[in-house]
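Undergrad: quick one: sequence plus predicted model below, questions after.
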Amino acid sequence: MNQSSGSGLPIRVLVVDDSAFVRKVLREVLGASADIEVVGAARDGLEALEQIAALRPDVITLDLIMPNLDGFGVLANLPTEHRPRVVVVSTHEAQSILGLAALEAGAIDVVHKPTALATTDLYDLATELLAKVRAAGRGRPPAPLGPPAARQQGARAVRGARAPQLYGTRLVAIGTSTGGPQALARLLPALPQDLPVPLVIALHIPIGYTADLARRLNERSTLEVVEGSDRLLLRPGLVVLARAGQHLRIEHTSDGLHARLDAVSFAPFRPSVDILFHSAVEAVGAKVVGVLLTGMGDDGCAGARAIHEAGGKVLTESESSCVVYGMPRSAIEAGVSTVSCTLERMAEEIQRWL
């Protein structure tokens, strides 16, 4: 893991795609950056596995639909030692379902390529692709998820956790990016069915993914998980996932807390964790627990500062369990993190601060 080790060596990337034109464009886009070295290209999954064994790349860009052996076959057969991080670059009619399945199988992130492949539109992917390959190069491969547990089993409340009325929390707000779907799929099932507050989430993920992701998270958890809709009434035990491409704000009215969708406000990411956190403070003041999980960049840092200054609590995932230690680190370095803990302990910490 050259980049994550701090050696300063370029990120070594293998491009895997059955289209010669796509391979050419991706090699040009990635190879133009001094911090990235394209070490090879493969036309299908079988060739990819051969080159992974021979070249030991740090990152592979992976098409999902290929002859001989598809992208899922590659993910299932990656070596455990020197395992490369995978950024999926693919398009398909069922792209969100396939992309989520790839994330569950161990991919680190997803980039959509245009449906008309032999066009210069592929070059428009450059900024997103470079950012995600760099994040993958600095990160660690997420562990593949197992099958969802039975919903009726549930999660038990943490013994000795504070009663809700002692702190008076009314809302838990979570922000995450790279590695976020996998982190949420581990965190939400660890929370109890009788969670006494609503939980809202802003996740950086491609447009079209959040409805399917909410359904998959709902299957894994005893909590009810839904994609955000405008004016949705929040209630205890409900988890609302911000719709990709729209900001999620929290509004306090006479009949309770509501989700509001906003596709107008400017922010580097949509949905923005900062916008969600700021609106949570406006709605409930100190009665919010903000949580920053794995992710690249610093979205959420300004919002975490607002929570901290209002008297709320900010929980950050520790570096040891993050796929990419960017968003939590920004809050810790800003001095606004109340507690830093591993993902495995985060459900317990959330309950303790209720």
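TA: Thanks, I have the structure now. Remember, it's a predicted structure, so these values are computed and weren't measured experimentally. Numbering: from 1, shown residues only.
Undergrad: use CA for all of it now, contacts and neighbours both
TA: Fine.
Undergrad: OK, contacts around residue 280?
TA: Applying CA atoms under 8 Å, 6 or more residues apart in numbering, we find residue 280 in contact with 171, 173, 249-251, 288.
Undergrad: ok, so of those, who is nearest residue 81?
TA: Minimum distance to residue 81 across the contacts of residue 280 is 36.0 Å, recorded for residue 173 (CA to CA).
Undergrad: residues contacting that closest one?
TA: Per CA under 8 Å, 6+ apart, neighbours of residue 173: 199-201, 276-277, 280, 288-291.
Undergrad: do residue 322 as well
TA: 139-140, 179, 293-295, 342-343.
Undergrad: kindly recompute the last result at 6 Å.
TA: Listed by CA atoms under 6 Å, 6 or more residues apart in numbering, the contact set of residue 322 reads residue 294.
Undergrad: and what of the one 10 residues further on?
TA: Under the criterion of CA under 6 Å, 6+ apart, residue 332 has no neighbours.
Undergrad: same thing but at 10 Å, please
TA: 301, 304, 314-318, 338-340 (CA atoms under 10 Å, 6 or more residues apart in numbering).
Undergrad: please enumerate the helices of the stretch 201-350 of the chain.
TA: Applying DSSP state H, counting those that start in this stretch to the stretch 201-350 of the chain gives helices spanning 210-220, 273-284, 301-310, 327-333, 343-352.
Undergrad: can I get those helices in JSON lines with distance to residue 121?
TA: Below are these laid out as JSON lines (distance: least, CA to CA, whole Å):
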{"stretch": "helix 210-220", "distance to residue 121": "24"}
{"stretch": "helix 273-284", "distance to residue 121": "29"}
{"stretch": "helix 301-310", "distance to residue 121": "33"}
{"stretch": "helix 327-333", "distance to residue 121": "30"}
{"stretch": "helix 343-352", "distance to residue 121": "38"}
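Undergrad: also this one, for the comparison:
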Amino acid sequence: MLSSPSGKIRVLIVDDSSFMRMAIRGVLSKDPSIEVVGTAVDGVEGVEKALALKPDLITMDVEMPRMDGIAALRQIMAKAPTKVIMVSTLTNEGAKATFEALDAGAIDYIPKNVTDSAQAQTIFRDELLRKVKDSVRSRFGGAAPIARPAMAAPVRRVSTPLRNKKINYVGIGASTGGPVALQEVLSRIPVNFPYGIVVGIHMPKAFTGPYAERLNAKCSLSIREAVDGDVVKPGLVLIAPGGMHTTLVRQGTNLVVKVVPTSAYPQYVYIPSVDLILSTMAEVTNGSMLGVILTGMGNDGFKGMQLLKSKGGVTIAQDEATSTIYGMPKACVDGGVADEVLPLGQIGYEIAKFAG
């Protein structure tokens, strides 16, 4: 619910850089559906203005004097829960801080990539506007999805138990809300899980490595960023690297990762493409796999799940109630390619059942 009588999205900008405050304000102010209601130069002022102005959304820098963005985020969530998008540097430390912020309740993040390059400025502008507008449709309860209790019943369940079907691999796709959701799912899968898992999640190049390290530290499974030539093995989770596309090929009896530049597949808008990962996996496994689509904006993953379904594979989509953004799962549900539609808290357990 927007609090502005005009129906505009009311945004507070918190950043210690005057350049970034001007850059963000300049982008948002030109859009008639958005109103910038204030700016703050650090976390202390950000908390004060969040409480006073009651914005619909806050863009929050991570590194600031007096109080950093994560500390400010936690205070805001405790005093006046508000949707927050983190503005993060494209560095290893920036990535780690961003994931900490997502755990603390931020709904999304945008890479701080404003340079003299016209292309970089265009990408930043488009990404900022898209994520601010997407925030209106996002689920928000002041707590990360990982903390939500599992719901009792799925929206849809096929008549034959899915785990009676034969699978050899698992492919998972996610976007907005995905970092926290994927951690919840993978944390429910035991270390002796007998199938290899490949994950596609929309992230910049600098983020997928630190994200894989974070998951590896928090889950029983072995998790790392994929590199070209990796073999998909039982009990191993490979995170597709950001900034490029990932495909799966068959080499002998092995399923092998092939990393390719985005220019090789210009038809795929989202990077890395979940459709490309799932489609190539479905082809080389002849459908003997499980496909899972988690929270995310858009419809990336639908075509891959459609192909997998046509080959007799198994498909699961996250339900609307537990999705931060019910876009990617909705495309699969509405398109009739989801065998089961489950709340986030049940998906990891359902995957684990395939271990037999």
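TA: Arrived safely, thanks for sending. Fair warning: this is a prediction, and the values are worked out from it, not measured in the lab.
Undergrad: on that earlier part again, looking at the helices of the stretch 201-350 of structure 1, which is nearest to residue 127 of structure 1?
TA: Among those, helix 327-333 sits nearest to residue 127 of structure 1 (CA to CA), with 19.3 Å.
Undergrad: if we can go back for a sec, next step: the contacts of residue 280 of structure 1 restricted to strands.
TA: Judged by DSSP state E, those include 171, 173, 249-251, 288 as members of strands.
Undergrad: what count of nearby residues applies to the closest residue to residue 284 of structure 1 other than its chain neighbours?
TA: Among residues not flanking residue 284 of structure 1 along the chain, residue 170 sits closest, at 6.9 Å (CA to CA, 6 or more residues apart in numbering). Applying other CA atoms under 10 Å, we find 23 residues neighbouring residue 170 of structure 1.
Undergrad: ok, now residue 51 of structure 1?
TA: Counted by other CA under 10 Å, the residues lying close to residue 51 of structure 1 total 18.
Undergrad: with residue 344 of structure 1 instead?
TA: 14.
Undergrad: what is the equivalent residue in structure 2 for it?
TA: By TM-score structural alignment, residue 344 of structure 1 lines up with residue 345 in structure 2.
Undergrad: next one: residue 16 of structure 1
TA: Per TM-score structural alignment, residue 16 of structure 1 is aligned with residue 14.
Undergrad: surely that match and residue 55 touch.
TA: No - taking contacts as CA atoms under 10 Å, residue 14 of structure 2 lies outside contact range of residue 55: 11.9 Å.
Undergrad: so who does the residue nearest to residue 284 of structure 1 touch?
TA: 164, 196-199, 235-236, 257, 280, 283-289, 354.
Undergrad: same check, this time on residue 24 of structure 1
TA: Applying CA under 10 Å, 6+ apart to residue 24 of structure 1 gives the contacts 15, 17, 41.
Undergrad: name only those of those residues that count as buried.
TA: The neighbour count (16 or more other CA atoms under 10 Å) marks 15, 17, 41 as buried among the contacts of residue 24 of structure 1.
Undergrad: remind me what the helix or strand that contains residue 129 of structure 2 packs against, helices and strands.
TA: Secondary structure from DSSP states H and E places residue 129 of structure 2 in helix 118-137. On a contact count with 3 or more CA pairs under 10 Å, 6 or more residues apart in numbering; DSSP states H and E, helix 118-137 of structure 2 meets strand 9-14, helix 18-29, strand 34-40, strand 57-61, strand 83-89, strand 108-112.
Undergrad: buried set for that helix?
TA: By neighbour count on 16+ other CA under 10 Å, the buried set for helix 118-137 of structure 2 is 121, 124-125, 128-129, 131-132, 135-136.
Undergrad: hmm, who's touching that helix?
TA: Helix 118-137 of structure 2 is contacted from outside by 1-2, 9-11, 23-24, 26-28, 31, 33-34, 56-59, 83-85, 87, 107-115, 117, 138, 176, 297, 324-327, using CA under 10 Å, 6+ apart.
Undergrad: restricted to buried residues, select those residues in PyMOL.
TA: Here is the PyMOL command that selects only those of the contacts of helix 118-137 of structure 2 that count as buried (16+ other CA under 10 Å):
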select buried, resi 9+10+11+24+27+28+34+56+57+58+59+83+84+85+87+107+108+109+110+111+112+113+114+138+176+297+324+325+326+327
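Undergrad: give the residue farthest from the middle of structure 1.
TA: In structure 1, the greatest distance from the average C-alpha position (CA atoms, centre = their mean) is reached by residue 254, at 33.4 Å.
Undergrad: rewinding a little: count the neighbours of the match of residue 16 of structure 1 for me.
TA: Residue 14 of structure 2 is flanked by 31 other residues according to other CA under 10 Å.
Undergrad: ok, now which ones touch it?
TA: For residue 14 of structure 2, the contact set (CA under 10 Å, 6+ apart) comprises 20-21, 24, 38-47, 49-50, 58-62, 64, 69, 72, 86-87.
Undergrad: what is the neighbour count of the nearest residue to residue 327 of structure 1 once chain neighbours are set aside?
TA: Leaving aside its chain neighbours, residue 327 of structure 1 sits nearest to residue 298 (4.7 Å; criterion: CA to CA, 6+ apart). Each residue near residue 298 of structure 1 was counted by other CA under 10 Å, and the total is 17.
Undergrad: likewise residue 198 of structure 2?
TA: The local packing of residue 198 of structure 2 (other CA under 10 Å) involves 26 other residues.
Undergrad: could you measure the residue mapped onto residue 262 of structure 1 from structure 2 against residue 241 of structure 2, distance?
TA: The equivalent of residue 262 of structure 1 in structure 2 is residue 260 (alignment by TM-score structural alignment). As judged by CA to CA, to the nearest Å, residue 260 of structure 2 and residue 241 of structure 2 stand 10 Å apart.
Undergrad: equivalent analysis for residue 42 of structure 2, please.
TA: Using CA to CA, residue 42 of structure 2 is found at 33 Å from residue 241 of structure 2.
Undergrad: more neighbours: which of the two?
TA: Under the criterion of other CA under 10 Å, the comparison of residue 42 of structure 2 against residue 241 puts residue 241 first, with 28 against 24.
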